[in-house]
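**Q** coordinates for the following, if possible.
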Amino acid sequence: MLRGTYIDPDAGRVAFQKYAENWLRNQPLEATSRETIERRLRLHVYPVLGSKSLRQIDPSAIRGWLHGLSLASSNSQHSVFTNVSTVFSAAVDDGLVPKNPCKARSVRAPRLERRRAVPWDAVRVMAVREALPDSGAQSRRGDEGCTRGR
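**A** The predicted model follows:
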């Protein structure tokens, strides 16, 4: 209230899962993207944060959730964290909570692992090409299908 803004304390009583499901329903996403985000939230977020109200989830709760997050890669962890942060950003925009707990200085987002693509050598490319089924839609010549303006 010192900054001239007021957030109704009752506004943040909605459960994270209920708010996130409503948020996701209203996003202009492709079906596969929507399904991916829904699966991430259902498997990795709702079991821990889903029943808590938005206002109960503070930076400490986010740190605890992140500490217990067991996914195969830090890139997967980063994706789930980004989804949670995006939901909280929407809750801030909607006036339900004053701040996004994921953006607190004490919360460290999982790092993205930057991996360089290693191209296949010619022997492997030829082996894969030879293993493809022979159909009129596929070509065994390397220069077909890469032209512009068709």
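
**Q** CA only for contacts and neighbour counts going forward, please
**A** Will do.

**Q** against A127, how distant is R34?
**A** R34 is 36 Å from A127, where distance means CA to CA, to the nearest Å.

**Q** okay, the two: which has more neighbours?
**A** R34 (14 against 10; other CA atoms under 10 Å).

**Q** for that one, helix, strand, or coil?
**A** Following DSSP: H, G, I helix; E, B strand; the rest coil, R34 is assigned to helix.

**Q** just checking, it touches L24?
**A** Yes - using CA atoms under 8 Å, R34 is in contact with L24, at 7.1 Å.

**Q** one more to line up against the first:
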Amino acid sequence: MQISLEHPDQPDVIQLIDDLDAYQKPLYPPESHYGIDIAALSAANVLFAVARDDEGKAIGCGAIVMEPEFGELKRMYVRPENRGQGIAAKVLGFLESEAMARGCAMFRLETGVSQPEALSFYARAGYARRDRFGSYPDDPLSVFMQKDAG
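**A** Next up, the predicted model:
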């Protein structure tokens, strides 16, 4: 497996994002969806990582939006058939390292109450629950988490 920073506007990566949306959309009402699209993932302040298998197929992805005070984790996803192999942890670690190398000292994220696997994963990775941040509304379906870099 190889993980690298890539442009998200690639057919196999777009399919990953579409698969993530297909998974999340039934879990929450439309007003509780806070994912960002391919155009936003392509912004200069976004680190977008792709995990590829030995054949070069995109099997996972994630992004960190670099804000002045923190990096916000977005669009973490691993194909169901590739889960349980530590890919998400490796993508997360890669993204955090890349962000820290660019001066990021804190990471934040928003995820949903209907994703217990994600909540457990982030807690194992050192993220702790916190109050909402940024422009997120007060949504009872959201869970906000934070981790200091280092």
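
**Q** quick TM-score on the pair, please.
**A** Once the chains are laid over each other, their TM-score by TM-score structural alignment, normalised by the length of the first structure reads 0.35; 84 aligned residues with a CA RMSD of 4.6 Å.

**Q** residues near V80 of the first structure, how many?
**A** If you count neighbours by other CA under 10 Å, V80 of the first structure ends up with 24.

**Q** tell me which helix or strand it sits in.
**A** Using DSSP states H and E, V80 of the first structure falls within helix 74-93.

**Q** with E38 of the first structure instead?
**A** Going by DSSP H and E, E38 of the first structure is in helix 31-40.

**Q** for F81 of the first structure, see how far away N22 of the first structure is.
**A** Distance from N22 of the first structure to F81 of the first structure, by CA to CA: 18 Å.

**Q** the two: who's more crowded?
**A** Between N22 of the first structure and F81, counting by other CA under 10 Å, F81 is the more crowded of the two (24 against 12).

**Q** please report the distance of that one from E38 of the first structure.
**A** Computed as CA to CA, the F81 of the first structure to E38 of the first structure distance reads 13 Å.

**Q** can you give me the helices for the second structure?
**A** Along the second structure, counting by DSSP state H, helices occupy 11-24, 38-41, 87-101, 116-124.

**Q** just those helices: most buried one?
**A** Mean neighbour count (mean count of other CA atoms under 10 Å) peaks for helix 87-101 among the helices of the second structure, with a mean of 19.

**Q** neighbouring contacts of that helix?
**A** Contact partners of helix 87-101 of the second structure, identified using CA atoms under 8 Å, 6 or more residues apart in numbering, comprise 3, 47-51, 60-64, 66, 71, 76-78, 107, 125, 149-150.

**Q** next: stretch 4-20 of the second structure.
**A** The contact list for stretch 4-20 of the second structure, computed with CA under 8 Å, 6+ apart, reads 38, 41-42, 47-51, 57-61, 75, 77-79.
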